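Asks: generate coordinates for the sequence data below:
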Amino acid sequence: MTDFRHLSFWHATVPDDLTPRPALDGDREVDVAIVGGGLTGLWTAWYLLERDPSLSIAVLEKEIVGFGASGRNGGWCSALFPRSTASLERAHGREAALAMRRAMIDTVDEVGRVAASIGLDIDFVKGGTVAFARSGVQLDAARAEVAEAAGFGVDLVEFWGQDRVRAAGALGATFDPTCARLHPAKLVRGLARALEARGVSIVEGTEVVDYESRTVRTTRGTVRCRDVVVATEGYGATLPATRRRVLPLYSLMIATEPLPDTLWEEIGIEHGQTFTDFRHLLVYGQRTADNRFAFGGRGARYHWGSSIRSDYDRVPAVFDHLRRTLGEMFPAIGDAGVTHRWGGPLGVARDWHASANYDPSSGLASAGGYVGDGLSTTNLAGRTLADLITGADTALVALPWVNHRSPSWEPEPWRFLGANAGLTAMTVADAEEKVTGRASIAARLMGPLTGH
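Replies: A predicted model of the protein is given here:
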């Protein structure tokens, strides 16, 4: 039997024994069948019942609720969206871009509100994000980010001078207050329990092999329904219908042993704060409720054929790189030990544009393509899909990600070559900026492909 506590630090510390729920026991009929027991599916179920408490809903999960990115992520409940506001403006116009930005900002508080309303202690503290500028090039990028945010007039992004930051080599930073630190496994597992209390059926150990209008086929039976919600994110690459609509890109994390309060005061990261810097090969971190660093980043390669395997979750070279990077940013941690190492796939659309889709004629709904920004965006997806499915005429159904169709990813070998070339380009871009002291040409060329 799988020991799900080994999946991540979050799974190891959630107050839940992670015993799988019973599997589907044959054919079934419901109003709504949800494929995937992560946050997209669970939030959709939550808000569907808010709109129409009479609905019968079944959530179908291959492993356990929160097995994937919803339970393993960095714990950033942020207002970040995969495409920048400037990119959304170019694609959809200024008003649509600003509406999307406002919706994302509101979503951070909505997650905290719902968790509090059902008595979930998810370590939610809205402390904002500090993004360190650790070189002249990064300092220019930080100032440009503050200026861009001011130009849109929605965000309250601040510039912090060198006197306010303590990361090694930091020349300044930006501070975005619209981010909360939380414990993702506590959220996803607690939300599932609250849904069951409201009558939602959640079956685990039930693999979906295919779906179509009004029908979901599993290894344990067929579910017939009025609406199908596909909420598989990176795991959509394993289903025939979505194999080339999403690319599973791996992100890996480490957690340190708990550190004393005196050390955190020296480091300058407060409870509730998340942090990053302006490098191109993304890193992200938080101070956990029990005073650990939970720190992650990209760097693991894409695997041929969009394959997903448990051994891809752990790459020793990437873990070593993360520990070195954390020590470089905060030398005061010395030889603090790493207690947990983990990773997993996130979902990337071909144009790095998340979407929430619904076709009333077929009853097929889906959301995803969060590129790692899903801890909050899943909540907005759930509200949006609930409005679309129930026919509500709200501001959410007019947002620019609604019924957005991203191009399909190229077939192999082009997908393999392109995805790993992008990873290499970001690595090269950081090295290029260190050597030249100027903004990277490689990063500028990759920008349109990564939503910037």
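Asks: for the rest of this, base every contact and every neighbour count on C-alpha atoms.
Replies: OK.
Asks: contacting residues for the residue nearest the centre of the chain?
Replies: Of all residues in the chain, the one closest to the mean position by Cα atoms, centre = their mean is residue 374, 2.9 Å from it. Residues in contact with residue 374 (Cα atoms under 8 Å, 6 or more residues apart in numbering) are 70, 368.
Asks: could you redo the last one with a cut-off of 10 Å?
Replies: Residue 374 makes contacts with 39-40, 69-70, 73, 76-82, 233, 346-347, 354, 368, 380-381, as judged by Cα atoms under 10 Å, 6 or more residues apart in numbering.
Asks: and what of residue 57?
Replies: 29-34, 45-46, 48-49, 195, 199-202, 225, 227.
Asks: among those, the buried ones, what's the ChimeraX command?
Replies: Only the buried entries of the contacts of residue 57 go into this ChimeraX selection, using 16 or more other Cα atoms under 10 Å:
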select :29,30,31,32,33,34,45,46,48,49,195,200,201,202,225,227
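Asks: all strands of the stretch 251-400 of the chain, in order?
Replies: 274-277, 283-287, 293-297, 338-348, 355-359, 364-368 (DSSP state E, counting those that start in this stretch).
Asks: how about this one, so we can line them up?
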Amino acid sequence: MSENDFPRTPAFANGGVSFWYRQAGLPEGRPALPGPREYDVCIVGGGYTGLWTAYYLKKARPDLRIAILEREFAGFGASGRNGGWLSAEIAGSKRRYAQRLGRESVVAFQQAMMAAIDEVIGVCDREGIDADIVKGGITHVATNPAQRRRLHAALKEDRGWGWGEEDLYLLSRDEREERLRVAGTLEAAHTPHCARIQPAKLAQGLAGAVERLGVDIFESTTVTEIRPRRGGAPATAVTDRGEVTAEYVIRATEGFTAGIAGQRRQWLPMNSSMIVTEPLGEDVWKHIGWHGRELLGDTAHAYIYAQRTADDRIAIGGRGVPYRFGSRWDDRGTTHPQTAAALQRMITRLFPAAADARIDHAWCGVLGVPRDWCSVVDLDRSTGLGKAGGYVGSGVTTTNLAGRTLADLVLGEDSELTQLPWVGRQVRQWEPEPLRWMGVQLIYALYRTADRRENDRLTGTSGYARLADLISGR
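Replies: The predicted structure is shown next:
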């Protein structure tokens, strides 16, 4: 059997945005921008970041006139395609953040991320958003000696950045067996600071809550350019349906940022893919466990992320084709069959009891990666332009914190959030093509080679991975 074969699954849904929308149903379209308009705040991008920003601004100042401009529909991008990890993981290097404002600022950042999980859950409760939320934490497993070393090193490092013993700890063999049985596990660490969500349900529920507050959401409206204030003219979002002027224009386009004029090298659109099985029966779950519905990750370089869904499927994701030349993306979510096959092999390896499970759906999406792999929140009061993003795959919780931080910045609040080390960071652009494409291909080839060598019982982290880290700037 070749690596391109997709065993036991002759046909499966591919793309169509994501399985999450297949399950929840695609939303009815909202009206497009009817022509030139003027607002107090214009938000470009109808994903989690834009929706949270609008939500907190409108809660704090009901009189503000706020518009969200979205090319497709609210929640169309990564917000409706991700792995459903509402986690406390900081997006980027803690050491790099500490270089700006010191260690204590990163500890405050970490605590703010932990608190943001409960903030999201609280908003869902208050707004009646049913997003299949279960706060069961995350278990990270190591399945070879090199991964085990990294797991221990990461635990030791995190203890220095605000994680207490009750926040992150190793599981005994008995605890692993009781929680989640993953074949080949040598060691596992657990944190309670994570909740499973159904991404599309959260996105659509939040969009509805924002509309009820009086925010205008315009869909099927493509923003082609964002202009700063100049010569007395306000900040402007230029669209295919007219210009929107505002005191502040916030860019919240994450992996689709390259579609804005002048932003092609700002954030790299990194591709990530997922598959989901058919619903599994109790005869399978009795072998796997997973009764607490915690999230699952590993410590490989080309890592996976997984959840047990509300209807008892395994949803698992990882990097497939990581980047397309010229910062292009497939916006319909179609993933390569060989990528889906690789993810299915991973299910078989980790969960032999699910080896015969049919794959029902495969999809992909893009996330935004800054050149230094650290996320950013910024507002320039002189130009009227703001932005947030670059979440490098850790965006579900981070978007809530970003939205609240942007709201404080717009309102001129000097808060604990506006003092966090990701605020106001400046990041250099990615290299021009073809260097950008060549670099990403090389990086992920090195990571995959490193994983293969470590699976062959290399006891320490492969030098190929160290070289990939050096090239990527992580």
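Asks: coming back round to it: quick one: map the residue nearest to the centre of the first structure onto the second structure.
Replies: Correspondence of residue 374 of the first structure to the second structure, assessed by TM-score structural alignment: residue 395.
Asks: can you give me the helices for the second structure?
Replies: 19-24, 48-60, 94-101, 103-127, 145-159, 173-179, 199-212, 282-288, 337-350, 395-410, 435-455, 463-472 (DSSP state H).
Asks: out of those, nearest to residue 133 of the second structure?
Replies: Of all the helices of the second structure, it is helix 103-127 that lies closest to residue 133 of the second structure, at 7.6 Å by Cα to Cα.
Asks: what residues are up against residue 191 of the first structure?
Replies: 38, 39, 42, 43, 46, 65, 114, 115, 118, 120, 185, 197.
Asks: in the second structure, what residue corresponds to the second one?
Replies: When the second structure is aligned by TM-score structural alignment, the residue opposite residue 39 of the first structure is residue 48.
Asks: tell me how far that match lies from residue 402 of the second structure.
Replies: According to Cα to Cα, to the nearest Å, residue 48 of the second structure stands 10 Å off from residue 402 of the second structure.
Asks: same deal with residue 379 of the second structure?
Replies: From residue 379 of the second structure to residue 402 of the second structure the distance is 12 Å (Cα to Cα).
Asks: list buried members of the contacts of residue 191 of the first structure by neighbour count.
Replies: The buried subset of the contacts of residue 191 of the first structure (16+ other Cα under 10 Å) comprises 38, 39, 42, 43, 46, 65, 115, 120, 185.
Asks: how about residue 160 of the first structure, what's its partner in the second structure?
Replies: For residue 160 of the first structure, the aligned position in the second structure is residue 171, judged by TM-score structural alignment.
Asks: residue contacts, the counterpart of residue 465 of the second structure in the first structure?
Replies: With TM-score structural alignment defining the correspondence, residue 465 of the second structure maps onto residue 443 in the first structure. Remark: with contacts taken as Cα under 10 Å, 6+ apart, residue 443 of the first structure is in contact with 280, 422, 425, 426, 427, 428, 429, 430, 432, 433, 450.
Asks: could you do residue 468 of the second structure as well?
Replies: Applying Cα under 10 Å, 6+ apart, the residues near residue 468 of the second structure are 301, 439, 440, 442, 443, 444, 445, 446, 447, 450, 474.
Asks: what's the spacing between the match of residue 374 of the first structure and residue 297 of the second structure?
Replies: 16 Å.
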